[in-house]
Each structure stands twice: as C-alpha cells, then as structure tokens.
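> What follows is a predicted structure for the sequence shown.
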Amino acid sequence: MKSDVPVLYPNEEVAKAVTEYAATNSGGLPAHLHEYHDHILNNEEKSNLTISKYQSRAVMWLAKAAGAKRVLEIGVYMGYSSLMWSEVVGPQGKVTGLEFNPDYAEKAKAAYAKYGATNIEVVVGDALEQLPKLNPDQPYDLVFIDAQKSGYPAYLRTILERSRPGQKRLLREGGLIVADNVLRRGLVALNNEANPAYEGEAKAVQASGYWSEDDIKCLDEFNRLMASEKRIDAFLMPLFDGVGLGRLVD
C-alpha cells in the first residue's frame, strides 16, 4: 500500500463485516469480562465511557506482549478496564486505579469483589492531585490514561517528571503509556463543519459536565507532547477513537 490515506472499505456495511471478522479471528476475552461489559452497557447511563470489547483485546494483547505485571489506570469508571488489566497482570501482579467519582469507585470495587479480583486497588480523588502523590514500591510497567481529557497533558508531564533516571519512578524504563480517545471522533485533526461530529461535540459540551470546550485543545497538546518529547518513542494509532502509544526511553 503506497498511500498513507487508503480508503479501506467502500461502505459502513463492509467495515462492520470486516471488524466482526477481525474480532472473531482474534484472541477472546474471559467470560466475566463479557458479562460485566454487557451489564454496564445495559444499565449505566454513561456506558459510552467504557472501552469496547474489541479494543480491550487490542490493549490486553499489547500489555501481555510487554510483559506488564504492574499497571496504573487513570480513570476507573465502573471498573471494567481494571478487571481487564487484572486479567493481564495475573494474581501476583498489581493494578492501581485513580478515580474522581466516589460512586463509580464503589461500583468498581463491588465488581472486583464479585469476580474475585484481589489485585486491584482504587485511590479516590482528582487524578491531577493524586498522581503526583503516588509512591509505588516498584515502578509501573504500563500507564493507561482514560479520564477527563483536559487533564491529559498534565498527566503526561507528571509521569515524565516522576520517572526520571536515578530516582524512584512511576514508570519504568521501557514502560508503556496507553492513552484512549486521543482523536476524539476525528475532531483533534479536523474540528470544523466538514467533520460530522463537529455539531454533536458542541451539544455534548453544553449538555454534560464531563466534556469541556478545552478538551480538543488539550488532546492536541497531549498528542504533540507525546510526539516531541525525546524520552518517548510515540505512535498515534488512528483506530477506535484514537489510541496514543508511548514507550519511555531514557
């Protein structure tokens, strides 16, 4: 393929069929993750905040390939992705989640108890405040960012500042940063009427306290910082809603 901008599929029907085919021929998810994901979609008003099953498999595969045994998650929501990381790291591994909303945190903890996940801890509070305070006994192998979008640049700067050579680190050398929703329905790249999501974004900002007018600007800042930072080997993957990938190099 010579072009960097191929038209992969002629219509939505083909795209759907190909995605389903790819999912069928990819590694599966444990039954409890299917069950809990379906529960969230059927019972939670803001279920769109949960990572999809297919994307789950992609990032789980990546974490397993990297040998991750310690994962830090910024943004827990209902705890589905924490359960996903728990499965990756195994009983001897550890998952730490930061969650702003105490109600979400309690629901997440209930899910951990239901499914017997004893290797997850949740710190309740604003991640912008809690992240600089973390003092893990060992550095994390992977940091997953899926919280308020306006905080992405600050999260990244804190990770870098707290993971310098010669100090007690948050993220180990060679560790991974995985950030979800970094393209925001393409609005980070094309934020005008030519993008069908443009009008819907304005309505979402007005209707919800979760989104803000600064989200697109902050995601662009995050993406540019990932690409320009000399200590990060970055790759922005234009799949799902955009997945920012970074490997910390010293």
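Arrived safely, thanks for sending. Numbering: from 1, shown residues only.

> Only C-alpha atoms from now on, for both contacts and neighbour counts.
OK.

> Who's the closest spatial neighbour of V89, skipping the chain neighbours?
Spatial nearest neighbour of V89, excluding adjacent residues (Cα to Cα, 6 or more residues apart in numbering): K69 at 4.4 Å.

> ok, that neighbour touching G90?
Yes. Using Cα atoms under 8 Å, K69 is in contact with G90, at 7.3 Å.

> Look at the two and report which has more neighbours.
K69 (20 against 15; other Cα atoms under 10 Å).

> try it against this one:
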Amino acid sequence: MKAFSFINADVAEYIAGHTTPPDEVLKELAEETLTATGDSAGMQISPEQGTFLTMITQISGARNVVEIGTFTGYSSICIARGLAADGRLTCFDVSDEWTSIARKYWEKAGVAGLIELRLGPAAETLQRFPVRPEVDLAFIDADKAGYPVYYEAIMSRLAPGGIILMDNTLRHGSVADYTDGEAATMRDFNDLVMRDTRVTSTLLPIADGLTFIRKH
C-alpha cells in the first residue's frame, strides 16, 4: 500500500488492515498495472478507495454512473460491482493502451457487460453525452487541470441528490502549505466546490484525498 505524506505510515498500514481487502482479480490487476505502466502505476486508486467506491455505489442505489479517468480499470471494476440492477457505467479516457488492460480485467471480473468505454479527450466526448439530470454517481480521477470542466459537465447531468467523487484533492497534503504548481490548481478547484451553492461537500482524507459532493 502507498502511504501518503500526511498519513503516518503505521496508521496507513492499520487502515489497510481494517478495510475489506481486494479479491484476486483486483490484486492481479494491480500487479499487471505496476509491470505495464511503471511509475504511472501511482495513478491507480488505493485498495481502500476501491472498497469505498463499491460500498458508496451500493448504498446510493446508483444505476447511471460515469467515470472520468479509467486508467487500467481498477476503480471501474469496483464501481461496476456495486451497481444496482440494470445499472450501467460509462467510462471516459484518452488512452487506448491503458484501457486495453481495463477491458481484459472487466472480462475477468465479469462486469464487461455493464461498462461502456468512450475514448477521447473527456472535455469533448462528454459533450456528446445526454444533457439530462440522470447521472446518479460520478467518479472523477483524470488530469487535475481539467477538473473544473469535468465537474461542470457532470453537474449539468447530475440528478438531484446525485453524488460526485473527486480524487487526489489533497495532492499529498500540499494543498495546505503551497500556493503554486499542482497544489495551486487543486486549491483553486477545492475553493470552487466550496463556493458552489448547488452542493454540499466534504473532503475525506482517504488515500490522496477524496471529495464527496452531493447535489441539492
């Protein structure tokens, strides 16, 4: 497990030991992701986030779910496993190479029939997604500079009471201390959410920070 700078390593290990662990499919996917993508493997969500995604999808009864930033498919499997009956997950990503791994593991996990993948820059492909308030849940874990665009695109399609989960909103804890670079980008986005009167939000210290947003 990756310990982030703002969480004591011993505490991080304890948390991991007291969270329902990934199954063999997810473990195998994590290993292949490390082998295939090297340093980029850090873009994969943590096992604790995966468990959380499955649980929140189940609890919310989500049927129409969107993921922006699929990478090799770990998070999409976790979401798909929590979908309500007749639920669907639409994934947006730019990489055919990385999502080819995702497709393989969707089959292994038995969720391929629940997922549609749309390749291309999400700011463009989202424009072809119906503008109706029908999305129940969205998980956004893509390029951080694009967060405001993705957030607004999903908000216009989010059902009342719908949920958006934004990953990496603590940026390894740097948002509390730095006002430049990636920290500044995320600070600006976090402030944008706080000013948005359409939502209620809380920033959870899970992994690298996960902002939980609910539309009124």
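Structure's in. What do you need? A quick note: this is a predicted structure, and the numbers were derived from the prediction, not measured.

> so what corresponds to the residue nearest to V89 of structure 1 in structure 2?
Under the alignment (TM-score structural alignment), K69 of structure 1 pairs with R63 in structure 2.

> doesn't G82 make contact with that match?
No. With contact defined as Cα under 8 Å, R63 of structure 2 does not count as touching G82 (9.4 Å).

> How about the counterpart of Q49 of structure 2 in structure 1: what's its closest non-neighbour residue?
When structure 1 is aligned by TM-score structural alignment, the residue opposite Q49 of structure 2 is Q55. Distances taken as Cα to Cα, 6+ apart place F240 nearest to Q55 of structure 1, at 7.1 Å, with adjacent residues excluded.

> Structure 2: which residue goes with that neighbour?
In structure 2, F240 of structure 1 lands on A207 (TM-score structural alignment).

> quick revisit: what's the residue nearest to V89 of structure 1 in contact with, if anything?
With contacts defined as Cα atoms under 8 Å, 6 or more residues apart in numbering, the neighbours of K69 of structure 1 are V88, V89, G90, Q92, G93, K94, Y140, D141.

> T54 of structure 2 now?
C78, I79, A80, R81, G82.

> element containing the second one, please.
In the assignment (DSSP states H and E), I79 of structure 2 maps to helix 74-82.

> What residues in structure 1 pair up with that helix?
Residue span in structure 1 matched to helix 74-82 of structure 2, by TM-score structural alignment: 80-88.

> superposed on structure 2, where does the matching stretch end up, distance-wise?
Taken over the aligned residues, the distance from stretch 80-88 of structure 1 to structure 2 averages 1.1 Å (mean Cα distance after the TM-score superposition for structure 1).

> which residues sit against that stretch?
Contacting residues not belonging to stretch 80-88 of structure 1 are listed as 33, 36-37, 50-51, 56, 60, 63-64, 68-69, 71, 73, 76, 93-95, 97, 108, 112, 117, 119-120 [Cα under 8 Å, 6+ apart].

> Determine the three-state secondary structure at the spatially most central residue of structure 2.
For structure 2, the residue whose C-alpha lies nearest the mean C-alpha position (Cα atoms, centre = their mean) is F139; its distance is 3.9 Å. Following DSSP: H, G, I helix; E, B strand; the rest coil, we place F139 of structure 2 in the strand state.
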